[in-house]
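> here's a sequence, model it:
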Amino acid sequence: MSELTKMKIGEARDALRKGEVTSVELTEACLSAIDAADALGAFVHKTPDLALDMARAADAKRGPDAPSLNGIPLGIKDLFCTKGVASQAASKILDGFKPEYESTVTTQLFERGAVMLGKLNMDEFAMGSSNETSTYGNAVNPWRKGNSDEALTPGGSSGGSAAAVAADLCLGATGTDTGGSIRQPAAFTGITGIKPTYGRCSRWGIIAFASSLDQAGPMAKDVRDAAILLEAMCGHDPKDSTSADLAVPDFEAMLTGDIKGKTIGIPREYRMDGMPEEIETLWSQGADMLRDAGARIVDISLPHTRYALPAYYVIAPAEASSNLARYDGVRYGRRAKLAQGDGITEMYEKTRAEGFGPEVQRRVMVGTYVLSAGFYDAYYNRARKVRTLIKRDFEEVFADGVDAILTPATPSAAFPLGMEMDDPVQMYLNDVFTVTVNLAGLPGISVPAGTDATGLPLGLQLIGRPWEEGDLLNTAYALERASGFVAKPDRWW
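Coordinates of the predicted model:
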């Protein structure tokens, strides 16, 4: 593998501006790495011709004043609509769909000179925690457990993005996070992923799962790269009614590493029964690292945390059942073959039965159930009230002077593919530390901070105040520097 693909975005940006490397050279190195890594199942729609055209255009305008992402090769999650390029949300029901428009986030990245290498694998419609519900097949974690050759999950739903960044197939990638789908795969693959405050990144042109929870964000090799990418992805968009009309700060410039006087909360409710000792130890070490960096560590309470998973798995499927009603075989995507005499009802039924995988069908059924006349108040309205209480917990903690909250990112290291697919509830428990952040609309970041006994990466999560991603990134930067995590997976693919 070329050393060029191992570059971080910040390093590549500086090298491109100085003329030490060209975007075409960087892009060709990434394309070669991608072609040699089919075993990872990360890239599902390769766009080499488009990538080289974009790279040549970037080289034509390079120089000291070029935009921050000019010539930087990125992977784009298959949930983002990309004009003229297949955008399927990893679902059979969108087979052959090539949008005539570009999502706002990818538009902003490309306006800043970024190069698209292709589309990345994911769980179908972003519903999953292991990247095993994709119509393309599984994405595979580039990390292995000790000397074992057992295939591990890269996490989900942004599993392809995580695997591609960790394996140095691209310099960074886009992800989306509805209940932890950036932070959990980042933790499983030893990279950095941030979910910004709800409304910070436009959702326009991103295929919807649960509209009040979905948020785009970057997946990168370190905190600085995440800051560079996030700044390009953020901004007000009049096409998205939930987009915040707020100025976007220079996140990279805020990375000083100085957190003296900051108050970091440790929520007692996140100490779950059965939590592996390695996770508990890493969490304690993370608190010590931040304390040594000058922060004040305090115990806090988020009393409604225990209700977060049940509330999430009512609200998210309810919104999904509504959003996914549009996939009916009429206007775009897959249409089932009909028997003679079949009418429009049969077309809907057959198309949706063929097009949606089992996990999507399960969540649509659950969502339809909790929204039905007899159960709306018992389930959906009650879950919305719980969500308000969870949000209030965070507001009270921040009002008491806490600047950020430190928690584990996941309840375990990456697990073997196939291990939890038979038990959906066990799979849902992977989101136990992350869903509260989506329910409250807060920013959260996962930073690799250590490894388990078998050498697999483990991540810590920092949760920040709304709209204060710069401050959160700086705290994460201090944690990153203190932990000194530099491990990379051994190449087996």
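
> only C-alpha atoms from now on, for both contacts and neighbour counts.
Will do.

> where do the strands sit along the stretch 151-300 of the chain?
All strands of the stretch 151-300 of the chain, identified by DSSP state E, counting those that start in this stretch, fall at 172-177, 192-195, 215-220, 263-267, 296-300.

> what packs against the last one?
Identification of packing neighbours for strand 296-300 by 3 or more Cα pairs under 8 Å, 6 or more residues apart in numbering; DSSP states H and E yields strand 263-267, helix 277-292.

> please repeat the previous calculation with a cut-off of 7 Å.
strand 263-267 (3 or more Cα pairs under 7 Å, 6 or more residues apart in numbering; DSSP states H and E).

> I'd like the structure of this one too, to check against the first:
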Amino acid sequence: MTPLEMSISELKQALTDRKLSASELADASYRRIAETDERVQAFLTLNEEGAREQASLTDGRIAQGEAVDILAGVPAGIKDNIVTEGLRTTCASRFLDNYKPIYDGTVSRKLRDAQVVTIGKLNMDEFAMGGSNENSAFKSTRNPWDLERVPGGSSGGSAAAVAAGQVSFALGSDTGGSIRQPASYCGVVGLKPTYGLVSRFGLVAFASSLDQIGPLTRSVEDAAHVLQAIAGYDKMDSTSADVSIPDYAEALTGDVKGLRIGVPKEYIGQGVDPKVKEAVLAALNVFESLGATWEEVSMPHTDYAVATYYLLASSEASSNLARFDGVRYGVRADNPDNLLQLYHESRSQGFGPEVKRRIMLGTYALSSGYYDAYYLKAQKVRTLIKQDFDEAFNQYDILLGPTAPTTAFRLGEQIDDPLAMYLNDILTIPVSLAGVPAISIPCGLADGLPVGLQLIGKAFQETTVLRAAHAFEQHTEYHKLRPQL
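Okay, the predicted model is just below:
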């Protein structure tokens, strides 16, 4: 086993016992990137000087016998829409090609405080808008399981880097499935926390009422450790929830006896690949053998989720992206004749096609005469979707289904069909609209490609979701499967 294949708790023990150093871990990460990233294309910016400096500081603290965090010395990647002081943050957009933040986002600061070694910034769909990583302005990340297939999006770089063994964990952001869907495609664990549990301060906004930061890891236990580090109230974020933070790792008891599981019939119906459905039903058999019970349940407003999401998310995006005007930061058009031309040319040159598409859709939905018909109605339907979850959770502890209806599709296969691309998120979007937590874990292979199992919980009940996911993981071997790069 190489150091980068070890779990976070195993790394902590090896570092504490002085069998391994943080500097050796950082070197191993950069060697792996040098060996594989020309093919995978996961990283946009490397942080070699800063990473080695942090690793050296951690080694010094351990040598002096200081107590260190469980994440100390662990190599990690950060999605490129989370600001990092002094380290280029582009959102995979030409607009921010030259942007170096002067401050850390809250999660970046928390990782720094935990002495995590930040290896670099990871590729994504531009401004987190996309489901395949093909909307990056710089490169298309490849799926380590099949380099001719997409890694998913928008956190495709984060999922691919973890799957390829380049880092021990990565941070991503999830607006409508952007952590869970790439986790499913790349055969890793991806956790979207409850909205408000993790601070959004320093996350470049796509859709403010939906965006949430979370970890991508190789095991559920690792996800629990990372969530422990980044969760908590933040006065810098007006949507941050002031709730007590439990010990997430302590919840991983392996015991799911008596757990009540609801399986939405809409999540395993038409459009779901038969092999994906087969893997999900096999997972239910595992839970049954562990003493859990399950029943089919209906989530009647699921069919409206995709339309609702794209109206709301695009509307919020059109508002949030208005700040990118070529005046204060980012790319500026050369020699404009007047202020309006500066705005027009800067935005025309800086934004890619998918971002422009969503700005146009959102601006239309918010415009006079259309607001009530589209945006307001979408908000009402969002409430109905949330009520579906509330009613289901009156009877069940978790809901279960596939993360995505299919395995990873081929590069270029859907890039010219936005509607087909949007429909890939049909099983993750309802969760985001309801603001509840969900995790994607590997549950098998279909034609040699990973299948993701999605477990959904009540708001702020990450402990239940993690406990169930961990129990499944302990009785299967799917999370140990690795792509052959």
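
> in JSON lines: the strands of the stretch 151-300 of the first structure, plus mean neighbour count.
Shown next, in JSON lines, are these (neighbours: other Cα atoms under 10 Å):
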{"stretch": "strand 172-177", "mean neighbour count": "30"}
{"stretch": "strand 192-195", "mean neighbour count": "34"}
{"stretch": "strand 215-220", "mean neighbour count": "30"}
{"stretch": "strand 263-267", "mean neighbour count": "22"}
{"stretch": "strand 296-300", "mean neighbour count": "16"}
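
> among these, which is nearest residue 333 of the first structure?
Taking Cα to Cα, strand 172-177 is the member of the strands of the stretch 151-300 of the first structure nearest to residue 333 of the first structure, at 21.9 Å.

> counterpart of that closest one in the second structure, which residues?
Counting by TM-score structural alignment, strand 172-177 of the first structure lines up with residues 169-174 of the second structure.

> how big is the offset of that stretch relative to the first structure?
Aligned to the first structure and superposed, stretch 169-174 of the second structure gives a mean residue distance of 0.3 Å (mean Cα distance after the TM-score superposition for the first structure).

> who touches that stretch?
For stretch 169-174 of the second structure, contacts defined as Cα atoms under 7 Å, 6 or more residues apart in numbering pick out 76-79, 155, 158, 162, 179, 192, 211-217.

> of the strands of the stretch 151-300 of the first structure, which is nearest residue 91 of the first structure?
strand 172-177 (16.0 Å).

> the closest one vs strand 215-220, what angle?
Strand 172-177 of the first structure runs at 150 degrees relative to strand 215-220, counting by axes from the mean of the first three to the mean of the last three Cα atoms, to 10 degrees.

> now do the strands in the stretch 1-150 of the first structure.
Ranges of strands in the stretch 1-150 of the first structure, per DSSP E, counting those that start in this stretch, are 43-46, 73-77, 115-120.

> which one of these lies nearest to residue 484 of the first structure?
That would be, of the strands of the stretch 1-150 of the first structure and by Cα to Cα, strand 73-77, which comes in at 25.0 Å.

> give the aligned range of that closest one in the second structure.
The aligned range for strand 73-77 of the first structure in the second structure is 75-79, by TM-score structural alignment.

> what about that stretch, how far off from the first structure?
Comparison of stretch 75-79 of the second structure with the first structure after fitting gives an average deviation of 0.5 Å (mean Cα distance after the TM-score superposition for the first structure).

> list the contacts for residue 183 of the second structure?
Contacts of residue 183 of the second structure (Cα under 7 Å, 6+ apart): 159, 189, 190, 216, 440.

> what separation do you get for it and residue 164 of the second structure?
Noted for residue 183 of the second structure: a distance of 12 Å to residue 164 of the second structure, by Cα to Cα, to the nearest Å.

> surely residue 359 of the second structure meets residue 319?
No: if you go by Cα atoms under 7 Å, residue 359 of the second structure and residue 319 don't touch, sitting 8.2 Å apart.
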